[in-house]
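Asks: what's the 3D shape of this:
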Amino acid sequence: MLKTFDSRYNLPGRKYFSTAIPKLYQTVRDQVMEEVSEATYFAGTTDLWSSRTMGPYMSYTAHFIDRDWNLAPKHLQTVFFPDDHTGENLAAGLKDTLDSWGLQEEKQICLTTDNGSNIVKASELNEWQRLQCFGHRLHLAVNCGLKDDRIDRAVRVCKRVVSVFSYSWKKKRNLEKFQTELDLPQHSLITACDTRWGSTQKMIEGFWSRKRP
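Replies: Just a heads-up that it's a prediction; the model follows:
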């Protein structure tokens, strides 16, 4: 394909990529490490994630103000974390993260996390100041405000309808057809995520805007 596109282009081989990518990674890592090392103090944010194949990962981001007084967040890593997500293991994993980037614990003024009991315990074990995540607290507050039987039933009905369209290519095809006939933009229905209140809002908005088709 590339030869047809431009016969002058010489596609690098496997050997090139196997050496170039690690070099590029190391160059960027050294640059980021140098920037972070200049911070007088920094704050951290961390969270646990699951990939689409349900692989467990832990991320860490450092936030600091640089010499020009600009806020400089640096996402340092998202690492595979196959160990049990106990407070003890998370505490050790977070310490290893700081060590691997040459960061001193005493310069970390606080660590922002959700309210998971394991990460709360990890912060206590490391004797780190912990700050509750505003987004997570807002999510809990919104969900608490939505605890109404009428709202709950409406959301469940909406989820079921969206689910039917998600698993049926025929219904997707027909939805596209009717959107075209009604001169509406082609939009798919949005699935709500239980841990993201905003996704429920978007699901309902999308459902309502596609009511006719």
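Asks: going forward, measure contacts between C-alpha atoms and count neighbours the same way
Replies: Will do.
Asks: any idea whether the residue nearest the centre of the chain is helix, strand or coil?
Replies: Centroid-nearest residue in the chain, with CA atoms, centre = their mean: W49, separated by 7.3 Å. Recorded secondary structure, W49: strand (DSSP: H, G, I helix; E, B strand; the rest coil).
Asks: Next, the second sequence, to be compared with the first:
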Amino acid sequence: MIKTIIRNQLLPQVFNEQKTKLQLILREIKYVSLTTDMWRFIMGESFITTISHFIYKGKLRSAVMETTVIEHRHKAKIIKDYLQKLIDEWNLYGKVQIIITDNASNMVKACDLLKINHHNCFAHTLNLTVNDGLEDASNSELIKLLQKYKDIVQYFKKSNLVMDKLKEEQVRKNKPLLRPIQSVITRWNSMFYMIKRLLDLNEDDYLTIVLASSPVLEPFEDVTNQLSDDSYVTVSLIIPAVAEINKKLLEVNLQTDVVKNASFKIK
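Replies: Coordinates of the predicted model:
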């Protein structure tokens, strides 16, 4: 009964109140940029979320405008129609200066059809760059090693008994209670987190390649975090960020040929 009231009455009421507030704010501003992205839910449904970015009362603001199911194939025309409907519904005609998306061709084409300036998400570009470098065919040893550790993490994730044993061992050694982190293909830094967590969980020194790869990935992690912040304008940081990554990679002590090759491919 309570769940039904929350779902059918309270949540729609709160949503409508907040939407009305945002509409009133957007009515006052002159310019807005949009960020939009799509993903597939574990059950197979595809969703798209659009976020608005604007200056209100002297401060940079960001607000989620909508998350909705995208049906049919993700053709540029379908995405264009969705964005056009959203722009019309929120009375943003003539206010949208730029739309930021990932590098997918259907997203780029949708913005072209709307005749609105488009900019690729640089954090996504970094994701593609690092993945390409790590997955290069000549890095077969590193690929096999990373896959090995993904399998180890998956093993822990699937077994409560194994996870309990890990917890008991951490308690016995008076260590922080940590859980393995799994990497996902759409976020390269999840692999970085997986590597660092494995290093925290393992005291043996056979992780030389993984340990050596961590400093190579750290500059990309730092820049990704900086450029994912929505409390300040980030587009002006792109060129300095690339320069900083190159500088830090040149300073890294590349301990193995495998990591040297990965670093070269990423650069």
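Asks: After superposition, what's the TM-score, could you say?
Replies: TM-score of the superposed chains, computed with TM-score structural alignment, normalised by the length of the first structure, equals 0.86; 201 aligned residues with a CA RMSD of 2.1 Å.
Asks: Show me what the residue nearest to the centre of the first structure lines up with in the second structure.
Replies: Matched across to the second structure, W49 of the first structure falls on W39, judged by TM-score structural alignment.
Asks: show me the contacts for its match.
Replies: Neighbouring residues of W39 of the second structure by CA atoms under 8 Å, 6 or more residues apart in numbering: 46-48.
Asks: Whichever of those end up buried, select them in PyMOL.
Replies: Applying 16 or more other CA atoms under 10 Å to the contacts of W39 of the second structure leaves a buried subset, and the PyMOL line that selects it is:
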select buried, resi 46+48
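Asks: Just put the contacts of W39 of the second structure in JSON lines and tack on distance to I181 of the second structure and secondary structure.
Replies: Converted to JSON lines, the contacts of W39 of the second structure look like this (distance: CA to CA, whole Å; DSSP: H, G, I helix; E, B strand; the rest coil):
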{"residue": "S46", "distance to I181 of the second structure": "25", "secondary structure": "strand"}
{"residue": "F47", "distance to I181 of the second structure": "25", "secondary structure": "strand"}
{"residue": "I48", "distance to I181 of the second structure": "26", "secondary structure": "strand"}
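Asks: okay, the contacts of W39 of the second structure in CSV with distance to D88 of the second structure next?
Replies: Output for these, formatted as CSV (distance: CA to CA, whole Å):
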residue, distance to D88 of the second structure
S46, 22
F47, 20
I48, 17
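Asks: Which single one of the contacts of W39 of the second structure is nearest to Q9 of the second structure?
Replies: Nearest to Q9 of the second structure out of the contacts of W39 of the second structure is F47 (CA to CA; 23.6 Å).
Asks: Show me what L94 of the first structure lines up with in the second structure.
Replies: By TM-score structural alignment, L94 of the first structure lines up with L83.
Asks: A helix includes that match, no?
Replies: Yes. Judged by three-state DSSP, L83 of the second structure forms part of a helix.
Asks: separation between it and M191 of the second structure?
Replies: 32 Å (CA to CA, to the nearest Å).
Asks: what are the ranges of the strands in the stretch 101-250 of the second structure?
Replies: 118-120 (DSSP state E, counting those that start in this stretch).
Asks: Just the helices from it, written as ranges.
Replies: Ranges of helices within the stretch 101-250 of the second structure are 105-114, 122-134, 140-158, 160-172, 188-201, 208-227, 238-251, based on DSSP state H, counting those that start in this stretch.
Asks: tell me the contacts of I65 of the first structure?
Replies: Residues counted as contacts of I65 of the first structure (CA under 8 Å, 6+ apart) are 39, 42, 71-72.
Asks: longest helix anywhere in the first structure?
Replies: What stands out as the longest helix in the first structure, according to DSSP state H, is helix 14-37.
Asks: dump the residue contacts of Q182 of the second structure.
Replies: 150, 153-154, 190-191, 194.
Asks: any idea which of those is the one closest to K265 of the second structure?
Replies: Nearest to K265 of the second structure, judged by CA to CA, of the contacts of Q182 of the second structure is M191 at 17.0 Å.
Asks: Can you tell me what that closest one aligns to in the first structure?
Replies: Per TM-score structural alignment, M191 of the second structure is aligned with T200.
Asks: That match reaches G206, doesn't it?
Replies: No. Assessed by CA atoms under 8 Å, T200 of the first structure is found out of contact with G206, at 9.8 Å.
Asks: on that earlier part again, nearest to T20 of the second structure among the contacts of Q182 of the second structure?
Replies: When the contacts of Q182 of the second structure are compared against T20 of the second structure (criterion: CA to CA), the nearest one is S190, at 36.5 Å.
Asks: For that closest one, which non-adjacent residue is spatially closest?
Replies: Spatial nearest neighbour of S190 of the second structure, chain neighbours left out: S183 (4.6 Å); criterion: CA to CA, 6 or more residues apart in numbering.
Asks: before we move on, what about L125 of the first structure?
Replies: Of all residues not flanking L125 of the first structure in the chain, A91 sits nearest, at 6.6 Å (CA to CA, 6+ apart).
Asks: The one you found: neighbour count?
Replies: Residues lying near A91 of the first structure (other CA atoms under 10 Å) number 23.
Asks: what about it, which helix or strand?
Replies: helix 87-100 (DSSP states H and E).
Asks: mean shift of that helix relative to the second structure?
Replies: Superposed on the second structure, helix 87-100 of the first structure shows a mean distance to its aligned partners of 0.8 Å (mean CA distance after the TM-score superposition for the first structure).
Asks: Please identify the buried residues of that helix?
Replies: Going by neighbour count (16+ other CA under 10 Å), the buried part of helix 87-100 of the first structure is 87-91, 93-94, 97-98.
Asks: Quick check: the residue nearest to the centre of the first structure vs P73 of the first structure, distance?
Replies: 19 Å.
Asks: ditto for D84 of the first structure
Replies: 28 Å.
Asks: Between those two, point out the one with more neighbours.
Replies: P73 (17 against 10).
Asks: shouldn't R61 of the second structure be in contact with H53?
Replies: Yes. Counting by CA under 8 Å, R61 of the second structure does reach H53; the two are 5.7 Å apart.
Asks: Many thanks, have a good one.
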